[in-house]
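Could you look at this predicted model? Sequence included:
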Amino acid sequence: MTGGSDQVRVAVVGSANLDLVVSTPTLPRPGETVLGGALRTIPGGKGANQAVAAARAGARCDFLGAVGQDGFADQLRANLADAGVDLRRLRTVPGPSGVALIAVDADAENLIVVAPGANAELTSLDADDRAAVEAADVLLCQLEVPLPAVTQASRWGRSAGTTVVLNAAPARRLPAELLDAVDVLVVNQVEAAMVAGLAADTAVDALLDALLARVPRVVLTLGARGAGYADRFGLRLAVEAPAVEAVDTTAAGDAFTGAFAVAWAQRRGPVEPATVTAALRWACAAGAACARRPGASTALPSRDEIDTLYAESYPESS
């Protein structure tokens, strides 16, 4: 593993959705109907997934989010609680909980549409939320809840010395007020182009240069090809992902991001190639372990599973 044995604390500001998942031979094209398999209902949402991922990876995790007044909310709460996530900052608001409609094809690729529901009501945070953010080693945010809450939490984190990690998904252009508070931006190549305001086929180095004009550190996720890292201080590197037989990649990115937040918090000493490489490899092992099983939160790996795949895939690091 990348750090010491002390339990780190991660605060997550983000969404909780119930995923309605159907497996299909192929993903539908515009105007096309395809027949799928059985419907599965699985707790998800990028925020909740990353909170569960961080908790299973060994962190003490606080979740700041919202669910509705419906039966889905009970499933979402139970899933988080079962993973050991602290739910004292999870609100219940009028109306439905968030829902994601997900199709997964035979190649483990997916298509996702999200109805935000209660997540859209998380427009501001309070003093107790601020205390949770300021007590954390890492604040982890995504973009499935309103930007004002993400920005508010990130600025609190920056002022308190909490490391602010932003997974900029779903992708969009972001205000300077938010990016100025981010310590590490985690994006895939499509998200990187959107945040940078560049074409999707822009070369990776040009994307990184554009993003580093806005944030000090960037982690670029590359799926089965691994991940890259760049910072304003001259460090750039890439790691390969473990080779696994992927069954469902729906939550692999969330597994990566949650595990990366834990690994980064456990990092000791300065930001050096060895410590960054270890953190990225451990996060890649988490993403790969997740992709071996179907589902979202139900597929997120334990710390032992991550450690095992990490040791098998990167024996020189163990």
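Looks like it came in fine.

make it CA atoms for all contacts and neighbour counts henceforth
OK.

what residues are up against the residue positioned nearest the centre of the chain?
What sits nearest the mean C-alpha location of the chain, by C-alpha atoms, centre = their mean, is Asp254, with 3.5 Å. Asp254 makes contact with Lys46, Asn49, Gln50, Ala53, Gly287, according to C-alpha atoms under 8 Å, 6 or more residues apart in numbering.

from the chain's centre, how far out does the one helix or strand it maps to sit?
For Asp254, the host element (DSSP states H and E) is helix 252-266. Relative to the centre of its chain, helix 252-266 is centred 7 Å away, using C-alpha atoms, centre = their mean, to the nearest Å.

Then stretch 23-41?
25 Å.

can you give me the helices for the stretch 201-318 of the chain?
Remark: helices assigned in the stretch 201-318 of the chain by DSSP state H, counting those that start in this stretch are 204-212, 252-266, 273-291, 303-313.

most packed of these?
Across the helices of the stretch 201-318 of the chain, the average number of neighbours (mean count of other C-alpha atoms under 10 Å) peaks for helix 252-266, which reaches a mean of 29.

okay, pairing it with this:
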Amino acid sequence: MNRVIVVGSVNQDVTVKVERHPLPGETLTGNGLSYRLGGKGANQAAAAAHAGVETVFVGAVGADSTGDSLRDELAMHDVNMEHLATIDTASGSAFITVAANGENTIVLDPGANGQVASGALDAITDLDSSDVVVLQGELPLEVNIRSIKIAAKVNARVVWNPAPAISLSDIDLTAVTVLVVNETEAGIALDVKVPEGIEAALEAAEHLRALGPTAVLITLGEKGGVWADGTSNGHFPATKPSRVVDTTGAGDATVGVLSAALAKGYSFPDAVAEGLKAGSAAVENEGAAASYSVITPLA
């Protein structure tokens, strides 16, 4: 069916702008307070939908006004919410500060995301090998592990972006099609510190492939990203944005569009290129999913 099916988190992003990030124990005055759709799962679903692929979201919101707002905002991005549950608890929230240079810090309260059932993907009874299942790290680990197994039963492709990062050394990744991490997350996944630089990142990508996934993408921010797929590897420089306003959600734009490209039949390197292009464009506007109007449908 060539869908992107995101099993993931949905949060309300509470964002405030500051000149610089506060030091420990320091209070700063900010401005521009905003409340927007967020959560890595919701962001990636929105990005995939903007890329022109049917996108289904599997997750949960709380039985509160925030949950109602999050449903409304997901609908604005044309994401299918048939499998978005409502749980009798608070919706997830993320508290974000964005500095003048566009860099952000985030504190997360998972709320309803922490209560998503491990077998949530079972609700997609027509899951098949043409679908791409997208996972992150903001749901309980057992949800991701079970989702990988469910996808493997029908040979659906799996894109896993384990962020917040965890060690992956003891996790079976053989059914993961694409593992996506940034430089810092790559080091945590491998239980080592990854030195800066393209060559070190390429080496880390090969080490991550040795853990089992078919292919790996390590995103490098303004330096683009490196990839490895077992037959080849490479580096794609970043497309230089016209301005940097807010980096929140740039990585999610990359994952969402990469997944959409795979669903449309793109080769892995070409899907990586499309994903990185979307991530670079997303930093030109405020917000996470709110910035994805720059993403255009893939051919």
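Received the coordinates, thanks. Computed from a predicted model, the values in this text were never measured in an experiment.

Kindly reformat the contacts of Asp254 of the first structure as TSV containing distance to Leu143 of the first structure and secondary structure.
Formatted as TSV, the contacts of Asp254 of the first structure follow (distance: C-alpha to C-alpha, whole Å; DSSP: H, G, I helix; E, B strand; the rest coil):
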residue	distance to Leu143 of the first structure	secondary structure
Lys46	9	helix
Asn49	13	helix
Gln50	12	helix
Ala53	17	helix
Gly287	20	helix
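
now the second structure: which of those match?
Mapping the contacts of Asp254 of the first structure onto the second structure (both residues aligned by TM-score structural alignment, their matches' C-alpha atoms under 8 Å) leaves Lys46, Asn49, Gln50, Ala53, Gly287 still in contact.

now these in TSV, with distance to Val13 of the first structure?
Shown next, in TSV, are those (distance: C-alpha to C-alpha, whole Å):
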residue	distance to Val13 of the first structure
Lys46	10
Asn49	11
Gln50	10
Ala53	14
Gly287	20
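
circling back to that earlier point, how far away is the residue nearest to the centre of the first structure from Thr26 of the first structure?
From Asp254 of the first structure over to Thr26 of the first structure the distance is 23 Å, taken as C-alpha to C-alpha, to the nearest Å.

likewise Ala78 of the first structure?
Counting by C-alpha to C-alpha - Ala78 of the first structure and Thr26 of the first structure are separated by 32 Å.

More neighbours: which of the two?
Thr26 (17 against 14; other C-alpha atoms under 10 Å).

List the residues that contact the equivalent of the more buried one over in the second structure.
Using TM-score structural alignment, the partner of Thr26 of the first structure in the second structure is Arg20. Contacts for Arg20 of the second structure (C-alpha under 8 Å, 6+ apart) come out as Val98, Ala99, Ala100.

Let's see if you can find the most crowded of those residues.
Greatest neighbour count in these, by other C-alpha under 10 Å, goes to Val98: 25 neighbours.

quick one, what contacts that residue?
Thr15, Val16, Lys17, Val18, Arg20, His21, Asn104, Thr105, Asp246.

which of those residues are buried?
Buried by 16 or more other C-alpha atoms under 10 Å: Thr15, Val16, Lys17, Val18, Arg20, His21, Asn104, Asp246, out of the contacts of Val98 of the second structure.

Grab the nearest non-local neighbour of the first one.
To tie it back to what came earlier, the one meant is Thr15 of the second structure. Ile96 (4.6 Å; C-alpha to C-alpha, 6 or more residues apart in numbering).

quick one: what helix or strand has the counterpart of the one you found in the first structure in it?
Aligned counterpart of Ile96 of the second structure in the first structure: Ile102 (TM-score structural alignment). Using DSSP H and E, Ile102 of the first structure sits in strand 98-104.

how big is the offset of that strand relative to the second structure?
Its aligned residues in the second structure lie a mean 0.2 Å from strand 98-104 of the first structure after superposition (mean C-alpha distance after the TM-score superposition for the first structure).
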